[in-house]
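J.: Give me the fold of what follows.
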Amino acid sequence: MTKAPMNTTTERAGDSVLVRVAGEVDLATAAELRGVLAAAADLGDARVLVADLSDVTFFGSAGLTVLLTAHERGCETGVPFVVVPGVESSARRILEITEMLEVLTTADSVDSAIS
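T.: You can find the predicted model right below:
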């Protein structure tokens, strides 16, 4: 079985920065995602950083650490970090099971996250 690699894209959405994540977030890809989110947060004048996890097919515990780190950084810098876990994604299931939906700021869609 071939493993689905993680792919990310970063784009401006008005005065927000949007990072779209697809594929697998696991121990092998978590450091890459951490770097992508840190670089996106460093873009400067963004008022919110959004991570769209709707197309994530696997989300491991290493991904939780990445999200918590980005959340804490947002609290420290005053630039909110918002997660869009998707309706039926692997990320949503893990965030529900671990009760991280109660800790992280989440949105049902990218549009609602950037508005």
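J.: CA atoms for contacts and neighbours, from now on please.
T.: OK.
J.: What is the burial count for residue 8?
T.: 17 (other CA atoms under 10 Å).
J.: Apart from its neighbours in sequence, what residue is nearest it?
T.: residue 21 (4.6 Å; CA to CA, 6 or more residues apart in numbering).
J.: now the other sequence, so there's something to compare against:
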Amino acid sequence: MNAAQLTVNNRPTDKGALIEAVGEVDLTTVGQLREPVLEAVNNGSKSAVIVDLSRVDFIDSAGLALLVEARKRLAPDARPLHILLTPGRQPERVLRLGRFDTIMNLAYDFADIA
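T.: This is a model prediction of the structure:
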């Protein structure tokens, strides 16, 4: 059985903090994503947080819980959480089925983020 792998990069953009993930987000890898996401959430900025899952093949409940936690922490300051996705991939299907689009912005292109 292969262990899940995840690569995470983060950088500032003119639209907010961008956290890019590549691989699988599950119980064993979510910690790699948690640190940069929560750092962006807690940085004292008023800008958006953008999590790019467009190159993520799989996300489980641990990853979903992280997104919900980030959204809850951003809400008091009315800061948006944007999730970049690739149409048809597992993360997009799970987030749409779970109605995450009602609490965060799901987008397919960085240019679509306001």
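J.: re earlier: figure out how far the host helix or strand of the residue nearest to residue 8 of the first structure is from the centre of its chain.
T.: Secondary structure from DSSP states H and E places residue 21 of the first structure in strand 16-25. Put simply, strand 16-25 of the first structure sits 6 Å off its chain's centre (CA atoms, centre = their mean, to the nearest Å).
J.: Show me what that strand is packed against.
T.: strand 7-13, helix 30-41, strand 48-59 (3 or more CA pairs under 8 Å, 6 or more residues apart in numbering; DSSP states H and E).
J.: For those, give me CSV that also has distance to residue 114 of the first structure.
T.: Formatted as CSV, those follow (distance: least, CA to CA, whole Å):
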stretch, distance to residue 114 of the first structure
strand 7-13, 7
helix 30-41, 14
strand 48-59, 7
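J.: most packed of those?
T.: Highest mean neighbour count among these (mean count of other CA atoms under 10 Å): strand 48-59, with a mean of 23.
J.: Pull out the buried positions in the next helix or strand after it.
T.: Sequence-wise, the next helix or strand downstream of strand 48-59 of the first structure (DSSP H and E) is helix 61-77. In terms of neighbour count (16 or more other CA atoms under 10 Å), helix 61-77 of the first structure has its buried residues at 62, 63, 64, 66, 67, 69, 70, 71, 73, 74.
J.: again, but for stretch 88-103 of the first structure
T.: For stretch 88-103 of the first structure, by 16+ other CA under 10 Å, it's 89, 90, 91, 92, 93, 94, 95, 100, 101.
J.: gap between the residue nearest to the last one when sequence neighbours are not counted and residue 106 of the first structure?
T.: Which is residue 101 of the first structure. The shortest distance from residue 101 of the first structure to any non-neighbouring residue, by CA to CA, 6+ apart, is to residue 95 (5.5 Å). Residue 95 of the first structure sits 10 Å away from residue 106 of the first structure, going by CA to CA, to the nearest Å.
J.: Need the counterpart of the residue nearest to residue 101 of the first structure in the second structure.
T.: When the second structure is aligned by TM-score structural alignment, residue 95 of the first structure is paired with residue 95.
J.: Now residue 46 of the second structure: which helix or strand?
T.: Residue 46 of the second structure belongs to no helix or strand, assigned by DSSP H and E.
J.: Would you mind measuring from the nearest residue in space to it that is not next to it in sequence to residue 53 of the second structure?
T.: Leaving aside its chain neighbours, residue 46 of the second structure sits nearest to residue 79 (6.2 Å; criterion: CA to CA, 6+ apart). Distance of residue 79 of the second structure to residue 53 of the second structure, given as CA to CA: 19 Å.
J.: All good on my end, thank you.
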